[in-house]
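**Student:** predicted structure and sequence below. I'll ask about it afterward.
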Amino acid sequence: MNEVVELSREELLALSVRFREAVEKILGELSRVPSNLDRFPRGCCGQISWMLGQILNDRFDDRVLYVSANHCEGNGSHGWLRCGNIAIDVTGDQFTDRPAVFVDAPDSWFDQWEIDEPLVGPASYEMGHDLDSDRVYESVCALLNN
């Protein structure tokens, strides 16, 4: 039986910050950024959250879920991760007055989002749908493993 690794907010924050830094580094080095990531962090919340979710779930036994939500006033959608009562958002700075990386119990900002229920299972990044994004994911993983 696999030992269940306990997650602390500090560990999740540290990994999330390292992930965000790795994404920024890799995207900054590319001569051609994949079209679904070319406005990072804007419009990339789903793709980036799936990537981080996969990395976290590989380390922490599939306990990180992807959250998809629509704005209460119809002002778009957003995606982030959840681990227990902790929200993990690494593209929050696409919104005014939000940090680039948020890892904590949801604050009042999250109240404006209507979460799509039910939440899908553990967050996972599926390789093979977008080869350019797959290369970004692999490069980010390589940086994180160094």
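**Tutor:** Good, I have the coordinates. What you see is a predicted model, and the numbers here were worked out from it, not measured in a lab.

**Student:** C-alpha from now on. contacts and neighbour counts both.
**Tutor:** Will do.

**Student:** please enumerate the strands of the protein.
**Tutor:** All strands of the chain, identified by DSSP state E, fall at 65-71, 77-83, 86-89, 102-104, 113-115.

**Student:** and the comparison structure, right after this:
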Amino acid sequence: MTLNEAGQLREEAHRLRRALDEALAAGEFADHPVLVSFPSGTCGLISEFVCQYLRDRGLGSWEYVPGERHSPSTGEWQGTHGWARQGQVVIDLTADQFDGEGRPPMWAGESDDWYRSWEEGDSWVPEDVEADGMDRAAYEVMLRYARKA
């Protein structure tokens, strides 16, 4: 990845995060059963949105990476998370779900030790967001706000 591509990815990630924050504040997701609690519990859907958005902007193919984590000390299951990845580059617009762990609101950069601490499941390249339905409508809202951001 070139320095220019890295800068463009960070810019696009920040644009999307601002768009999602603004849409949430405007009540755009009040009726969506998942996005109403953005960023908590929204990593899967948002990561699929990111994969499509970046692909549609000519920034290559992105995969959705699901992960789960167990406590190193107790072995107890701690939770799941998901993010978009291309090679070693991670875009995660919901990293602040883990703000108690010092995560920034969003991550756009090379995978770090925090991402490597997750046990990855099988990743996949998401299809287009469904042509109709609640998720497609939410994706269109994100795009509308991203054009303003």
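**Tutor:** The structure has been received and is ready for your questions. Computed from a predicted structure; not experimentally measured.

**Student:** which one of the strands of the first structure lies closest to Tyr125 of the first structure?
**Tutor:** strand 65-71 (10.6 Å; C-alpha to C-alpha).

**Student:** quick one on the thing from earlier: comparing the strands of the first structure, which comes out most buried?
**Tutor:** Highest mean neighbour count among the strands of the first structure (mean count of other C-alpha atoms under 10 Å): strand 86-89, with a mean of 24.

**Student:** in the second structure, point out the residues matching that strand.
**Tutor:** Against the second structure, the aligned range for strand 86-89 of the first structure is residues 89-92 (TM-score structural alignment).

**Student:** the matching stretch vs the first structure, average distance?
**Tutor:** Mean deviation of stretch 89-92 of the second structure from its aligned counterpart in the first structure after superposition (mean C-alpha distance after the TM-score superposition for the first structure): 0.9 Å.

**Student:** before we move on, what about stretch 7-20 of the second structure?
**Tutor:** Mean deviation for stretch 7-20 of the second structure: 0.6 Å (mean C-alpha distance after the TM-score superposition for the first structure).

**Student:** against Glu73 of the first structure, how distant is the residue nearest the centre of the first structure?
**Tutor:** Nearest to the geometric centre of the first structure sits Ser49, at 2.3 Å (C-alpha atoms, centre = their mean). For Ser49 of the first structure, the distance to Glu73 of the first structure equals 23 Å [C-alpha to C-alpha, to the nearest Å].

**Student:** now the helix ranked longest in the first structure: which residue numbers in the second structure?
**Tutor:** Selection of the longest helix in the first structure by residue count, based on DSSP state H, yields helix 9-29. Mapped onto the second structure using TM-score structural alignment, helix 9-29 of the first structure spans residues 6-26.

**Student:** and the matching stretch, what's buried?
**Tutor:** 9-10, 12-20, 22-24 (16 or more other C-alpha atoms under 10 Å).

**Student:** what's the closest of the residues you listed to Val141 of the second structure?
**Tutor:** With C-alpha to C-alpha as the yardstick, the closest approach to Val141 of the second structure among those comes from Ala23, at 7.2 Å.

**Student:** just checking, that closest one touches Val141?
**Tutor:** Yes. The pair Ala23 of the second structure / Val141 is scored as a contact, 7.2 Å apart, by C-alpha atoms under 8 Å.
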